[in-house]
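>>> whatever this is, show me its structure:
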Amino acid sequence: MILIADSGSSKTDWRVIHSNGKITQFRTVGFNPYYQKEEEMLADLQVADLLELRGKIQEVYFYGAGCTSEKNQETVRRLFNSIFEEARVHVDHDLMAAARATCGHQPGIACILGTGSNSGDYDGENIINSRPSPGYLLGDEGGGAYIGKHFLQDFIYDDMPSHIRKMALQELELSILTIQENVYKKPFPNRYMAGFSKFVATYKSDPYCYSLIYNAFKDFFIRHVTRYENYQNKTVNFVGSIAFYNSDILRKVGLDMNADIQIILETPIAGLTLYHQQKI
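The predicted structure follows:
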C-alpha cells in the first residue's frame, strides 16, 4: 500500500492506494516544519485514519509546505518512520507536488496560490529554477494571507469603501484590537489572515474586492512568473484554493501579463495519485 500526502499550512489531503487498486482518502490539519515544533507535528499525526494503517504501508510520499530544506525533510521522515516503521518515506516540497499534479512529465511553470504562494520552472522531471519563498511576512504574493493582510491593513487605516467596511463589521465582527491579538499573540497568524480572503472573494464583484485580488495576483506574476526565462512560451499551471476559486481573475491577470495559463486545480492530490499510480 502507498500513502500519499499533500500538506499546506492549513490542511493535509491524504490518499491511500491499496494493493487491489482501491483508493481511499481523508483530510487532517496542515503541517509546516518552519512554523511547528517536531512534537507538535507528531501530536497532529495521532489520528485514527493514520494509526489504523500501521504495519500496512510500504511507501509514503509526503509533499509539504516548508519541506524544501534537507533538515526539514529529515524531520518529517523521522516523524513518519516513528509511525510506519517499515515504510520507505519520501519527502518533497509542495512545489514538486504542484508540478507533478499539473504537468506530469511535461515541462511548464508550476505555481501555488493557497494560504501562501510559490512557483517553479519544471522540466518534466525536476524543478530547474524557482523563486524565493520567504513566507507570509516577507512574501507569499497572491496567496490568501497576502490578500487578507492587505484587507486588514485597509480596515485598520479606514482605506476601504464605507459599504465594505460596514459589511466587514457586521459579518466578521472586526476590531483593531482583535486583529492585533490574532496576528501578534495567537498561533498561525498566516491562517488567520488568509481567512479574510474568503470574505474578499465572496464580494469580488465589488470593484474594491476585485482590485485586491487582481493586484495580489499581479504582484505574484511580477515577483514570480515573469522572472522565468521565456515564460511567455511555457504553460503556467496553478494549484490552491485561492487560484481555483478566483480563476476568472487569475486568467485575466495571466492574459494581461501575456502568460499561457492552462490547468488550475483546487488541490494537487488527485493529480499526484494518478502520477504515482502510473509508477506502480
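>>> going by C-alpha atoms from here, please, whenever you check contacts or count neighbours.
Fine.
>>> longest single helix anywhere in the protein?
helix 207-223 (DSSP state H).
>>> which elements pack onto the helix or strand immediately after it in the chain?
Per DSSP states H and E, the first helix or strand lying C-terminal to helix 207-223 is strand 235-239. Counting contacts by 3 or more C-alpha pairs under 8 Å, 6 or more residues apart in numbering; DSSP states H and E, strand 235-239 is packed against helix 94-103, strand 108-113, strand 260-265.
>>> tabulate these in JSON lines, adding columns for mean neighbour count.
Shown next, in JSON lines, are these (neighbours: other C-alpha atoms under 10 Å):
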{"stretch": "helix 94-103", "mean neighbour count": "27"}
{"stretch": "strand 108-113", "mean neighbour count": "27"}
{"stretch": "strand 260-265", "mean neighbour count": "18"}
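>>> to check against the first, give me the structure of this:
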Amino acid sequence: MLLIADSGSTKTDWRLVSDEGQILAIQTDGFNPYYQNAQQIAAVLEAQLLPHLNGALVTDVFYYGTGCTGPSVNHIIADGLQAVLPGLQTIEVNSDMLGAARAAVGHQAGIVCILGTGANACCYDGSEIIRGIQSLGFWLGDEGSGGYLGKTLVRDFFQERLPNELRDDFRLRYALDRATLLENAYQKPFPNRYFASFTPFLSDHLAHPYIDNLVTDAFTLFLTTYVKRFPEAEQWPVHFVGSIAYYFAEPLRQAVKQTGLTMGRINKAPADELVDFYKKR
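Reported below is the predicted structural model:
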C-alpha cells in the first residue's frame, strides 16, 4: 500500500492508497523536524495514524512537509516513520513546497505559493523547483501566513490599534492577557500554531474595513517581498496552496491584482492532487 502525506505545522493530511486504487483519508497533527525529534514524531504517529491503518501493510511513503529542507533534517521524519512502519520499502521525504507545486500544476510550469500556518513560494518548471525563497520561518519571515496574520492581530489588540468594536469582540472571545500571550510566544512549542489559531477571528470579521486591510496588506507584503522578485512573475501565473489562501481568497485576489500578477488556482489542501500525481506517474 502507498501512503502519501502533506504536512504543515498544524496538521498532516494522509492518503492511504490500496493496490486496487481505494483511498482512505486520515488527518493527524502536523510535524516540523526543527521543533520535534524522531521519537516525538513516532509517538504522534503511533497514537493518531496507526489506529486508522487497521494493520494495513504500508510499503511506500511519500512525505511532503514543512521544515523538510534537506537531508540533515529530513531523516528525522524518515526515522519517525520507520519506527512505526517497519515494513517500509520506500521512504521519500521532500519539502512541502515541492508537494504544493506537484499538486497545483502537475507537470506544467508556474509560480506556486504556500499560504497556511507558514508561507513560502517557488518557481516550478513542471519537473522541479528551479527558484525559491530562503524561508526564515515564523519569527523572521512567513509574511502572509496564518501565523503572521494572527501575530499582527494580537499585536494590534495589545497596542490598542484595533477599532473599539473589534477590540471588545476580541476581548470577549479570547480573554487573553499579556502573561499568557508571552508564555505561548516564547516558552511553549509551536508559536506559529498558536498565533495561527487567531485567524478565525479575522475570517469572521473580514467584512470590517480594518480586518480586510490587515489581511490584504499582509498578502501584498508577501507578494512584493518574494513573488515579485522572481523574473518569471511577469509571465507565469501564481498559484496558491493552503488553508489561509482558501479561506481568504477574496483579499488574496485583491492583493494579486494590486501587485500586477496573474492569478492562478487556489487549492486548500494538495493531498488528493498528490494522489493523482502518483497515479499518473
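>>> about what we covered before: mean shift between the longest helix of structure 1 and structure 2?
By mean C-alpha distance after the TM-score superposition for structure 1, the fitted helix 207-223 of structure 1 averages 0.7 Å away from its aligned residues in structure 2.
>>> against residue 208 of structure 1, how distant is the residue of structure 1 positioned farthest from its centre?
In structure 1, the greatest distance from the average C-alpha position (C-alpha atoms, centre = their mean) is reached by residue 162, at 31.8 Å. Residue 162 of structure 1 sits 11 Å away from residue 208 of structure 1, going by C-alpha to C-alpha, to the nearest Å.
>>> next: residue 72 of structure 1.
The gap separating residue 72 of structure 1 from residue 208 of structure 1 is 39 Å, by C-alpha to C-alpha.
>>> so for the two, which residue has more residues nearby?
residue 72 (20 against 16; other C-alpha atoms under 10 Å).
>>> quick one: that one is in a helix?
Yes. Counting by DSSP: H, G, I helix; E, B strand; the rest coil, residue 72 of structure 1 is part of a helix.
>>> tell me the secondary structure at the nearest residue to it once chain neighbours are set aside.
The shortest distance from residue 72 of structure 1 to any non-neighbouring residue, by C-alpha to C-alpha, 6 or more residues apart in numbering, is to residue 33 (6.1 Å). Following three-state DSSP, the label given to residue 33 of structure 1 is coil.
>>> ok, and the closest non-adjacent residue to the spatially most central residue of structure 1?
Centroid check for structure 1 by C-alpha atoms, centre = their mean gives residue 114 as the closest residue, at 3.9 Å. Distances taken as C-alpha to C-alpha, 6+ apart place residue 240 nearest to residue 114 of structure 1, at 4.4 Å, with adjacent residues excluded.
>>> which position in structure 2 pairs with that neighbour?
Alignment note (TM-score structural alignment): residue 240 of structure 1 maps to residue 242 of structure 2.
>>> around that match, how many other residues sit close by?
For residue 242 of structure 2, using other C-alpha under 10 Å, the count is 23.
>>> just confirm it contacts residue 118, I think it does.
No. Between residue 242 of structure 2 and residue 118 there is no contact under C-alpha atoms under 8 Å: 9.1 Å.
>>> before we move on, the earlier item: check contacts around the residue nearest to residue 114 of structure 1.
Listed by C-alpha atoms under 8 Å, 6 or more residues apart in numbering, the contact partners of residue 240 of structure 1 are 112, 113, 114, 264, 265, 266, 267, 268.
>>> any idea how far the residue opposite the fourth one in structure 2 once aligned is from residue 100 of structure 2?
Under the alignment by TM-score structural alignment, residue 264 of structure 1 pairs with residue 266 in structure 2. From residue 266 of structure 2 over to residue 100 of structure 2 the distance is 11 Å, taken as C-alpha to C-alpha.
>>> joint contacts of these two?
residue 241.
>>> the host helix or strand of residue 277 of structure 1 against structure 2, how far on average?
Element membership for residue 277 of structure 1 (DSSP H and E) is helix 269-278. Helix 269-278 of structure 1 differs from its equivalent in structure 2 by a mean of 0.9 Å after superposition (mean C-alpha distance after the TM-score superposition for structure 1).
>>> tell me the angle that helix makes with strand 260-265.
Compare the direction of helix 269-278 of structure 1 with that of strand 260-265 by axes from the mean of the first three to the mean of the last three C-alpha atoms, to 10 degrees and you get 90 degrees.
>>> tell me which strands and helices helix 269-278 of structure 1 is in contact with?
Applying 3+ C-alpha pairs under 8 Å, 6+ apart, we find helix 269-278 of structure 1 packed against strand 2-7, strand 11-17, helix 94-103.
>>> angle of that helix against strand 11-17?
Here helix 269-278 of structure 1 points in a direction 30 degrees away from that of strand 11-17 (the same axes, to 10 degrees).
>>> tell me what angle helix 269-278 of structure 1 forms with strand 2-7.
150 degrees.
>>> check the offset of helix 269-278 of structure 1 from the chain's centre.
18 Å (C-alpha atoms, centre = their mean, to the nearest Å).
>>> quick one: buried residues of that helix?
269, 270, 271, 272, 273, 275 (16 or more other C-alpha atoms under 10 Å).
>>> I'd say the residue nearest to residue 72 of structure 1 and residue 69 touch.
No. Checked against C-alpha under 8 Å, the pair residue 33 of structure 1 and residue 69 is beyond contact range at 10.0 Å.
>>> of the two, which one has the most company?
residue 33 (21 against 12).
>>> give me the distance between that one and residue 68 of structure 1.
On the measure of C-alpha to C-alpha, residue 33 of structure 1 and residue 68 of structure 1 end up 10 Å apart.
>>> swap in residue 197 of structure 1?
With C-alpha to C-alpha as the criterion, residue 197 of structure 1 and residue 68 of structure 1 are 26 Å apart.
>>> more neighbours: which of the two?
residue 197 (24 against 19).
>>> residue contacts, the counterpart of that one in structure 2?
Aligned counterpart of residue 197 of structure 1 in structure 2: residue 199 (TM-score structural alignment). Going by C-alpha under 8 Å, 6+ apart, residue 199 of structure 2 touches 146, 149, 150.
>>> who's in contact with the equivalent of the second one over in structure 1?
When the structures are aligned by TM-score structural alignment, the residue of structure 1 matched to residue 149 of structure 2 is residue 147. Under the criterion of C-alpha under 8 Å, 6+ apart, the contact partners of residue 147 of structure 1 comprise 193, 194, 196, 197, 212, 213, 216.
>>> ok, the last one - contacts?
In this structure, residue 216 of structure 1 makes contact with 141, 142, 143, 146, 147, judged by C-alpha under 8 Å, 6+ apart.
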